[in-house]
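*Asks:* With the sequence up front, the predicted model follows.
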Amino acid sequence: MSASTNLFRIGELAKAAGISERTIDYYTKLGLIAPEKRTMKNYRLYSTETLDTLKRINQLKQEKYTLDEIKERLEQWRSLGGDQDMTDKLTQLEIHLKQLEREVKELSPILREMKPSQKRQALASILPKGAACIQSLQILINQFTSMS
């Protein structure tokens, strides 16, 4: 990392993020990330926030989001004002919701094959946690909608 400015050159950023310089170039061209500034020799310099963004991109890619979907998410989160903790938590929440959605889809064929008594037993075991999750999401949604 550059000692005087705490900014990464592309090679340093690539190494810190565990990706290739070529990937950073590609993400820059797509508008997923942007250099903070350029040096006198025209080297691109990236901030630590860019490193955090690259980590978010990697998490979302692992969850099978397309780069277009990732770009859309990043733009939404940036419009929130750039609070790092908030965007980290929203990223994690979105990833968990996507995992939950995928798991529910995987369970659907299994549920169709179950006997009614088995379905009731399964419902009884997940209902309290499911209701708590739904209530938490309602509280979150209400907080967002009350702000507008």
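*Replies:* Received it, and whenever you're ready, just let me know what you need.

*Asks:* use CA for all of it now, contacts and neighbours both
*Replies:* Fine.

*Asks:* quick one: secondary structure of the residue most central in space within the chain?
*Replies:* Geometric centre of the chain, nearest residue: Thr91, 3.4 Å, by Cα atoms, centre = their mean. Using DSSP: H, G, I helix; E, B strand; the rest coil, the three-state assignment for Thr91 comes out as helix.

*Asks:* Comparison target below:
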Amino acid sequence: MSVDNMKIGDLARRAGVSQRTIHYYERLGLISPVAREGASHRLYEEEAFARLEKIAALKRLGLSLEEIQQVIDMYFADADTHLQGKQKVIDILKGQLSKVDVQLGELSEFRRDLIQNIQHMEHLYDDAVPDKRA
């Protein structure tokens, strides 16, 4: 094993993810081992750790794994491609913002309807309660 290479357990501990997560990300093509040691031990380079950190950062921004698949390789390419990756993330985030704006409008309308329904039900309740002043 090269000094620069890590086994999956070491990578998982260092990145704060499970080995199962690493296997899943491999199936999605988000990371890949550089080599295998013997029959089954995967070996990873430092880039795999960097990719896991980038995946975590993009997830915190709200990107789905599908969206991350679209941009992750751009972050680990030449400078021009790296900028394209950032622009793609910006575009995705703007799309998310538009969706949130629509949802906020819908929630605001729903809130107004709830207030009207509450007021209507309170009025019906008040009319049905016998006068307690007697």
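*Replies:* All right, it came through fine. The structure displayed is predicted, hence computed values, not measured ones.

*Asks:* Any idea what the TM-score comes out to?
*Replies:* The TM-score (TM-score structural alignment, normalised by the length of the second structure) is 0.59; 104 aligned residues with a Cα RMSD of 3.5 Å.

*Asks:* The residue nearest to the centre of the first structure: what's it in contact with?
*Replies:* Contacts for Thr91 of the first structure (Cα atoms under 8 Å, 6 or more residues apart in numbering) come out as 56, 60.

*Asks:* part of a strand, is Arg42 of the second structure?
*Replies:* Yes - with three-state DSSP as the criterion, Arg42 of the second structure is part of a strand.

*Asks:* Find the nearest non-adjacent residue to the corresponding residue of the first structure for it, please.
*Replies:* Alignment note: Arg42 of the second structure maps to Arg44 in the first structure; criterion TM-score structural alignment. In space, and not counting its chain neighbours, Arg44 of the first structure is closest to Arg38: 4.6 Å by Cα to Cα, 6 or more residues apart in numbering.

*Asks:* Count the neighbours of Pro33 of the second structure for me.
*Replies:* By other Cα atoms under 10 Å, 19 other residues sit near Pro33 of the second structure.

*Asks:* Surely it is in a strand?
*Replies:* No - counting by three-state DSSP, Pro33 of the second structure is not part of a strand but coil.

*Asks:* right, and it touches Glu46 too?
*Replies:* No - using Cα atoms under 8 Å, Pro33 of the second structure makes no contact with Glu46, being 10.4 Å away.

*Asks:* Quick check: the gap between the residue nearest to the centre of the first structure and Lys55 of the first structure.
*Replies:* 10 Å (Cα to Cα, to the nearest Å).

*Asks:* right, and the match of Arg42 of the second structure touches Ile10 too?
*Replies:* Yes - using Cα under 8 Å, Arg44 of the first structure is in contact with Ile10, at 6.6 Å.

*Asks:* Tell me how many other residues surround the counterpart of Ile70 of the first structure in the second structure.
*Replies:* Using TM-score structural alignment, the equivalent of Ile70 of the first structure in the second structure is Ile68. A total of 21 residues lie near Ile68 of the second structure under the criterion other Cα under 10 Å.

*Asks:* can you give me the strands for the first structure?
*Replies:* For the first structure, applying DSSP state E gives strands covering 8-9, 37-38, 44-46.

*Asks:* and the longest one, how far from the second structure on average?
*Replies:* On superposition with the second structure, the average gap between strand 44-46 of the first structure and its aligned counterparts reaches 0.7 Å (mean Cα distance after the TM-score superposition for the first structure).
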